[in-house]
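Student: I would like to see how this sequence folds:
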Amino acid sequence: MKPDPDICHSARLARDKRFDGRFYTAVKTTGIFCRPICPARPPLERNVEYFGTAAEAAAAGYRPCLRCRPDAAPGSPAWGLVSTTVQRALNLMRREREAQSIEQLAERLGITSRYLRKLFAEHIGLSPLQVWQTERALFAFSLLRDTNLPIGDIAYAAGFNSLRRFNGVFKDIYQRTPSEVRRENSTADAKSGNSSVAPVQITLSYRPPFDWPALLEFFAARALPGVEQVVAGENPQQGMYQRSFELLGQRGVLRVAHEPEKGRLRVSVYGEGCGAVLYPLREKLRRLFDLDADSEAIRSHLQPDPLLQNVLQRNPGVRLPGAWDPFEYTLRAILGQQISVAAATTIAGRVASRYGESFAGPGGESLLLFPTAEQLRGADFSDIGVTRTRANTLRHFVAATLNGEIDFDAPDLDSFCAQMTALPGIGDWTAHYTAMRGLSMPDAFPASDLGILIALGDEQQKATPKQALARAESWRPWRAYAALLLWQSLKLHSPKGGKK
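Tutor: So this is what the prediction gives:
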């Protein structure tokens, strides 16, 4: 999708933050491409061309601006509008540390490599390899500038197993070597380190508005002791989120703080060897906090509904709270069927403490890792406080995950919900709620949720699921965001609240 030149022209002259990451301005006379918020003097219109993504600009021969740093821009919502298959391919590419061949990627998607190349050429204008190399070079640049990790570690973190190949790709894009960039950054030694004690710090940008307090409040009510923690700050914007994790064999702890004046989150990652998993970790966090959401498009689409309008005005920047791991969250959603948030969180905490592994955090505190499907193989769940029927559902879900019946990379909402509801004890509410939060599917809608039915009802009675679905038709493809707004509306207008 080519950006509209008239819109781009106005946005770059105004340095409008709402367009940061939506397009890039390439200057023909300098060979450099910039974000629309670049503080440099704006070039003449006849000397520029516009690109929808940094990868496209780099592939056209332009090098990234060292002043506005395209590596720090928010993710492009435009790529969320490409074909489902291309979006799935991009997600798979970003989830792994190393590059996958076009044949491997196509096989995982169930299509031919020739067709995948055609889709990328049609929807993005680049090959999968070009996208991968540019994204990884931009990520490496941010580590070179913002940390003092050794260059070899940065190359590995960016997905390159060969330092020579890393240097070659990086120089093609930046017109300078990684060593030259590191030498230019004289303050690197004062920044995050690479020891097992000092954290490695990365930043995650977003486009405002961004309702950080609402996200923290949501996560705080569901935080698992030993696994997650939300720490309140002096004001709502200063709270912090912490989580233990194991990713690609590396264990650690991450802490996320908000820097609203800079439009970004600052992530501190503790753990020896965790530099190697920074790229997939970053992608998980972008989904967890829904950083690439197009808030303006969502607001414009939902605001005409009078029920949602008031909540949007009071709480701009709605984001869909995601999940660190789809399996973990699906299991938690099953536990949460027909009980309160507090009760579901308590039972999930028992699963973590009885089946998960403990390890020492950066301050010596004891932390927990939520158990994987493999670790829960054979668990009967009879000792966590659930009914016999619910325990049976949990066992079936774990088995279905292990044998591949549940595909967390399902191509669409209907396919995933069909897989889930085929299991005993799982209905539409669980399937849609899992798709909404565990898989970050924006059009998922748990129509039978009590809170939604209360919010859509009147003083005499709540709505029916059929009425909720009919009302939600006009909210597509953002029904999941509408569900969040409905839950928030209960706090504004009624002492009653929904279960989720």
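
Student: all contacts plus neighbour counts: C-alpha atoms, from now on.
Tutor: Fine.

Student: give me the element Arg471 is part of.
Tutor: helix 465-472 (DSSP states H and E).

Student: next secondary structure after that helix?
Tutor: Note on helix 465-472: by DSSP H and E, the next helix or strand toward the C-terminus is helix 479-493.

Student: buried ones in the top helix by length along the chain?
Tutor: Secondary structure of the chain per DSSP state H: the longest helix is helix 128-146. Burial within helix 128-146, assessed by neighbour count using 16 or more other C-alpha atoms under 10 Å, is assigned to 128, 131-146.

Student: got it, and stretch 35-49?
Tutor: For stretch 35-49, the buried set under the neighbour-count rule, 16+ other C-alpha under 10 Å, comprises 35-38, 42-43, 48-49.

Student: include distance to Phe245 and secondary structure when you put those into a markdown table, please.
Tutor: Converted to a markdown table, these look like this (distance: C-alpha to C-alpha, whole Å; DSSP: H, G, I helix; E, B strand; the rest coil):
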| residue | distance to Phe245 | secondary structure |
| --- | --- | --- |
| Arg35 | 33 | coil |
| Pro36 | 35 | coil |
| Ile37 | 35 | coil |
| Cys38 | 36 | coil |
| Pro42 | 44 | coil |
| Pro43 | 45 | coil |
| Val48 | 44 | strand |
| Glu49 | 42 | strand |
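
Student: which residues in the stretch 151-300 of the chain form strands?
Tutor: For the stretch 151-300 of the chain, the strands defined by DSSP state E, counting those that start in this stretch occupy 200-205, 228-231, 240-247, 250-259, 264-270.

Student: the structure of the following sequence is requested for comparison with the preceding one:
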Amino acid sequence: MHTDTEACYRAVKSRDRRFDGVFVTAVHTTGIYCRPSCPARTPGFANVSFFPTSAAAQAAGFRACKRCLPDATPGSPEWDLRADVAGRAMRLTADGVVDREGVPGLAARLGYSPRQLGRILTAELGAGPLALARARRAQIARVLIETTDLGLADVAFAAGFASVRQFNDTVREVYAASPSELRGRRRHGVGAAGEIRLRLAVRTPFAGRALLAFLATRAVAGIETAGPDWYARTLSLPHGPGTVHLVLADAPEPGQVVQVPATFHLTDVRDVSAAVERVRRLLDADCDPVAVDDALSADPALAPLVRSVPGLRVPGHVDGLELAVRAVLGQQVTVGAARALASRLVADRGALLPPALAQDGLTHLFPAAEAIAETPMTGMPASRARTITGLAAAIGNGEVALDRSADRDGVRRALLALPGIGPWTAGYIAMRALADPDVFLPTDAGVKAALTSMSRSPERPTDPDSWSPWRSYALMHLWGSLGGPALGPATGPAEKKEMI
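Tutor: Below is the predicted model of the structure:
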């Protein structure tokens, strides 16, 4: 959108919060960049430029506005919708891949040389991979400075900086304040020792209760637990295990940004960036719910469902392997049976959490691919056990990548090539593990039942293809219509390849 300067300027003049995170406004007369909804006086059209990312504005010499904090916004929904190289690079950069593996590592994951990748990202995003990672580090550093009691040296390394000097220089350049000055402006309470309490920005409307119901219904003992207004789970992170505790509530007012309280316990503070990004995926935090709801409401038959649960999210996941294995476990069985099978797998093969992290009923990590691939599971058809073993082996050896770095169509083809994986399972994995917003599962029993019920109403549903590119969200509404969003897909169909 940033190339349509007239549309951007209209959003800035109206202080439209829907565009926060979609682009930033750089003001030439002040040298700062702001979010579109910044409450400051609107600058003249001739004095502004628009950039797709904070990194692009920083590379052009602008610093972040201290009043509106343009980096404290949800990310652009474009990165979930786009499956091209730029979108995949943004998702991996947010996960901290550049900090851990450098630009060569990021380029290798995407199948490009570092130079090619730099050219692509500069052309698409206005900044190369190093600048994008630098902006992400600055954002994480500011949040940690203002919301935790970590020492500033610890903050520097937790945010991904290579040295304290680099951390100090970047924070001063981006925020026009030293780290000590930012800490003096902290706005939130500080957690107890070992806690990192953050607030994760999401756009409204936000159906937090529906998301909680979906996750709680599927919570696997040992790795997940939930209460009346909260959900907690374990996290397998690059430098060690961790946990997160989320407080989820509804925020029905459209066009705003709300904060989801999140409390992290991490073995290594260097995992802050990865932990935050993976939990944001779980929340579908970068979704533009107004755009989704408006598009789906255009179908008169679907509109009542959308109105009844505004801001419904597609629950993502923190671990592609876990989601894929659980999808296969859920074939042809109830949600409760799938939970029982997954709980047994966790108890038998999952690693125990360190005692300092074992709380809220969380005791284990989900098993690693190698642990699952070693021995077939029992208590299920032999063909399904072989499917799980083969799937875990394929993910473990890199044959199938579920870390959002791979091309979605390529992942689907790789999954379908595995015995026991059919279109339903591959589609469900793509929807939740790869954040594909346009998945439709016509063979799903719940979808068939919902469409049959809708066909009896005066307003018959149109062709599901008309719901594109938001068919994943339509699926959530269809499943919810059967008895509330907590139900979701009760069972997956038998995959024909399962019998091979």
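
Student: on that earlier part again, would JSON lines of the strands of the stretch 151-300 of the first structure with mean neighbour count and distance to Arg350 of the first structure be doable?
Tutor: Below are those laid out as JSON lines (neighbours: other C-alpha atoms under 10 Å; distance: least, C-alpha to C-alpha, whole Å):
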{"stretch": "strand 200-205", "mean neighbour count": "22", "distance to Arg350 of the first structure": "31"}
{"stretch": "strand 228-231", "mean neighbour count": "19", "distance to Arg350 of the first structure": "14"}
{"stretch": "strand 240-247", "mean neighbour count": "19", "distance to Arg350 of the first structure": "16"}
{"stretch": "strand 250-259", "mean neighbour count": "19", "distance to Arg350 of the first structure": "20"}
{"stretch": "strand 264-270", "mean neighbour count": "22", "distance to Arg350 of the first structure": "25"}
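
Student: out of those strands, flag the one nearest Ala400 of the first structure.
Tutor: Proximity to Ala400 of the first structure (C-alpha to C-alpha) singles out strand 240-247 among the strands of the stretch 151-300 of the first structure, at 22.1 Å.

Student: touching, Thr491 of the second structure and Ala445? I think so.
Tutor: Yes: using C-alpha atoms under 8 Å, Thr491 of the second structure makes contact with Ala445 at a distance of 7.2 Å.

Student: shared neighbours of those two, which are they?
Tutor: Contact criterion C-alpha atoms under 8 Å, 6 or more residues apart in numbering; residues shared by Thr491 of the second structure and Ala445: none found.

Student: centroid-nearest residue for the first structure?
Tutor: Arg287 (1.0 Å; C-alpha atoms, centre = their mean).

Student: what is the aligned counterpart of that residue in the second structure?
Tutor: Here Arg287 of the first structure is matched to Arg281 in the second structure, going by TM-score structural alignment.

Student: from Val27 of the second structure, how far out is its match?
Tutor: Taking C-alpha to C-alpha, to the nearest Å as the measure, Arg281 of the second structure falls 32 Å from Val27 of the second structure.

Student: and for Leu110 of the second structure?
Tutor: 34 Å.

Student: outside of the one helix or strand Phe397 of the first structure maps to, which residues touch it?
Tutor: Phe397 of the first structure is part of helix 388-402 when elements are defined by DSSP H and E. Around helix 388-402 of the first structure, the neighbours that count as contacts under C-alpha under 8 Å, 6+ apart are 327, 331, 334-335, 373-374, 376-382, 406-407, 423-426.

Student: quick one: map Ala297 of the first structure onto the second structure.
Tutor: Looks like Ala297 of the first structure aligns to Ala291 there (TM-score structural alignment).

Student: and for Phe141 of the first structure?
Tutor: Checking TM-score structural alignment: Phe141 of the first structure goes with Arg142.

Student: so who does that match touch?
Tutor: Per C-alpha under 8 Å, 6+ apart, neighbours of Arg142 of the second structure: 171, 179, 182.

Student: okay, and stretch 318-331 of the second structure goes to which residues in the first structure?
Tutor: Residue span in the first structure matched to stretch 318-331 of the second structure, by TM-score structural alignment: 324-337.

Student: how far off centre is that stretch?
Tutor: Centroid displacement of stretch 324-337 of the first structure relative to its chain, using C-alpha atoms, centre = their mean, to the nearest Å, is 17 Å.

Student: also stretch 303-314 of the first structure?
Tutor: The answer for stretch 303-314 of the first structure is 25 Å, by C-alpha atoms, centre = their mean.

Student: same check, this time on stretch 391-411 of the first structure
Tutor: 22 Å.

Student: follow-up on the earlier one: between Thr491 and Ala445 of the second structure, which has more neighbouring residues?
Tutor: Set side by side, Thr491 of the second structure and Ala445 show more neighbours around Thr491, with 19 against 15, by other C-alpha atoms under 10 Å.

Student: alignment lookup: the more buried one to the first structure.
Tutor: Thr491 of the second structure maps onto Lys499 in the first structure, by TM-score structural alignment.
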